[in-house]
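[1] make a model of this:
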Amino acid sequence: MIQHHPDNNMLLEYASGSLNWAHSLVVSAHLQLCPKCAAQIKLLNRIGGALLETVEPVPASKQDDETGQAFARLMDRIDTVSDQPEETPAERVVATVEKPFVSRDPVFSSLPPVVTKLMHGNPVLKWRRLSKGLREARLKTGQSSHEVAFHRIAPGNVVAEHDHRGKEITMVLYGSFSDADGIYSRGDFLVREPGEVHCPTATQDQECLCFSVVEAPVALTGFLGKLVNPFLSIKPQ
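    The predicted structure is shown next:
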C-alpha cells in the first residue's frame, strides 16, 4: 500500500498545469499507481472547471487574436505535412533506429504507462556505477532544467549518505528502500529539499529501482564527499 504522496500544493500545481514538466513526469507516474491521489486530481479538476464557469468572459485582445492566427498557421502546416509523399526506405530506417523499449528484467516488468512511454525514446539504457551497489541510467526527456534518471540499488546496499543541493523527487518503481524517515515501496513518492541529508538502504531480499528528478547534483557527506563532489554534475537531456 502506498504510504507517501505528493503534498497538496504539488497536486494543485499539477492540476492547474503550472508544475514544471520534469516534476510532472514523476507526479503522473505516481497518479497511475495511486487511486487516492488520482481521485484528488479529479476533484481539483472539477473545482477548477466550476470556477471557470463563474468567470465573466473578456473580449479577446489583439495579442489573443494573433495567437489564434499563429495556431491556425501551425495546424495548416501539420495538414500540409500529412499530404507529403511517403518517406523513402532510407528515411524510414533512420526514423526507426530507436526501437520501443523491451526488457525481460523483472525490475521493469510493471512500469506506470507514462514511464513506459518515456522508455520508447530510451530503448537502450546506459548504466553507470555511482558507488558499490548503486547504478544510474540517465533518460532523454527533451528538457534542459532537470536531470531525469533511473537509480538501481542492489539488495541490502546502503547508499552513501548525501546532502541535496537542489530539490530531488524520487518515486519507487520496484522493490523498496528505507532511510531515517521511513520505508518506501512501489508507488511511494519522496521529496528531498536542499539541505536535507539521508542514507537510503535497499531491502535485503530484492533490489530497488527508483525514478528520480533532480535540480542539482547531490553532495556526499564526510571525507569522501570532499574528494568526489567537485566532479558531480547533472546533465539534463
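
[2] hey, let's count contacts and neighbours off CA atoms from now on
    Fine.

[3] where do the strands sit along this protein?
    Listed in chain order, the strands of the chain (DSSP state E) span 127-131, 134-138, 147-153, 162-164, 168-174, 176-179, 182-185, 189-192, 201-202, 208-214, 218-220.

[4] with respect to residue 45, which of the ones you listed lies nearest?
    strand 189-192 (21.3 Å; Cα to Cα).

[5] which helix of this protein spans the most residues?
    Using DSSP state H to define each element, the chain has its longest helix at helix 62-82.

[6] find the nearest non-adjacent residue to residue 149, please.
    Using Cα to Cα, 6 or more residues apart in numbering and skipping residues adjacent in sequence, the residue nearest residue 149 is residue 138, 4.2 Å away.

[7] cool, residue 228 as well?
    Sequence neighbours aside, residue 220 is the residue nearest to residue 228 in space, at 7.5 Å (criterion: Cα to Cα, 6+ apart).

[8] and for comparison, fold this next one:
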Amino acid sequence: MIRHHPDNNMLLEYSSGSLPWAMSLAVSAHLQLCPQCRQQRESLNDIGGALLSESAPQTIDTDAFSKLMGRIDAAEQQTREEERLAGEMGEPTARPQRPVRHTDPILSDLPKVIRKLISRREPLKWKRVSNALRTSRLTTGQDRYEVAFQRICRGGQVAEHDHRGREVTVVLVGSFSDADGVYRRGDFLVREPGDVHRPIATQDQECLCLSVVEAPVKVTGLLGWLVNPFLSFRPA
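    Next comes the predicted model:
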C-alpha cells in the first residue's frame, strides 16, 4: 500500500504544467502507480476547470503526462533531424539505433514514463558508490536537476547523509526504511535541505528508486570528510 504522496500544491503545479520538468517526471511515475493520487489529480483538474469557466476564455493544456511524453519524443526527433542534415551536407552520421532492450530483471516492471525514457537511450551505466549502492544517471533534457536511478542491494545500508537541496524519491522496485518509516513501491518522498537519513533496503530483494535532486548530498559522520569532495552533481 502506498502511504507517501506528493502534496496538493505539487499536484496542482503538475496539472497546470508549471512544475519543473524533472520533478514532473517523478510525479508522473508516482501517478502511474497510485490510483489515489490519480483521483486527487482529477479532482484538482475539476476545481481548476470550474474556476476557469468563470474567468476570461483562454487556452490551457493540463495534460502534464502528454507533455512529458512530448519532451522525450522531441529529443529523439531532434537527433534524427540533426543526422538528416549532417547527411545532406556529406558529413558522417551514426547508424540509426533501435530502442534499447534492457534485460536486467529490476527494469522489467517500471512505470510507462520511465520505460519510455530509458528505452531510447544507450544501455544504462551503473556506477558503484559503495558496497550497498549503485547509481545510474539519466538524461532528461533539462539543466536544473540531476535525475538518476539509485539501486540498493538486498539488506544494503546507504551512508547517512544530509541534503543540500530538495530531493524527490520515488520507489520503483522493492522497499527501504530509515528512521522515519518504511517506503514501498510507489511511495513518493520529498527531502528538504537539512534532512538527514540513512536508507536501508529490506533483506528480501533489491531496491530501485528514481531520484531527482537539485544539489549533491552531503555524507555525515567520520566518512564525510573523505567522501564529500568526490560527490559530483550533473544535471542533464
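
[9] coming back round to it: doesn't residue 159 make contact with the residue nearest to residue 228 of structure 1?
    No - contact criterion Cα atoms under 8 Å: residue 220 of structure 1 and residue 159 do not qualify, at 10.0 Å.

[10] quick one: furthest residue from the center of structure 2?
    residue 90 (38.5 Å; Cα atoms, centre = their mean).

[11] out of the strands of structure 1, which is closest to residue 9 of structure 1?
    That would be strand 189-192 among those, by Cα to Cα, at 12.7 Å.

[12] mean deviation, that closest one versus structure 2?
    Following superposition, strand 189-192 of structure 1 is found to deviate from structure 2 by 0.7 Å on average (mean Cα distance after the TM-score superposition for structure 1).

[13] other SSEs contacting that strand?
    strand 168-174 (3 or more Cα pairs under 8 Å, 6 or more residues apart in numbering; DSSP states H and E).

[14] so which elements touch the strand it packs on?
    Packed next to strand 168-174 of structure 1, using 3+ Cα pairs under 8 Å, 6+ apart, are helix 21-31, strand 182-185, strand 189-192, strand 208-214.

[15] ok, now with 7 Å
    Packed against strand 168-174 of structure 1, as judged by 3 or more Cα pairs under 7 Å, 6 or more residues apart in numbering; DSSP states H and E, are the following elements: strand 189-192, strand 208-214.

[16] quick one: it to helix 21-31, angle?
    30 degrees (axes from the mean of the first three to the mean of the last three Cα atoms, to 10 degrees).

[17] and strand 168-174 of structure 1 against structure 2, how far off on average?
    Looks like 0.6 Å for strand 168-174 of structure 1 (mean Cα distance after the TM-score superposition for structure 1).

[18] now residue 127 of structure 1. Nearest residue, chain neighbours left out?
    Leaving aside its chain neighbours, residue 127 of structure 1 sits nearest to residue 137 (4.6 Å; criterion: Cα to Cα, 6+ apart).

[19] ignore the last one, residue 234 of structure 2
    Using Cα to Cα, 6+ apart, the nearest residue to residue 234 of structure 2 is residue 146, at 5.7 Å.

[20] same check on residue 161 of structure 2?
    Using Cα to Cα, 6+ apart, the closest residue to residue 161 of structure 2 is residue 219 (4.1 Å).
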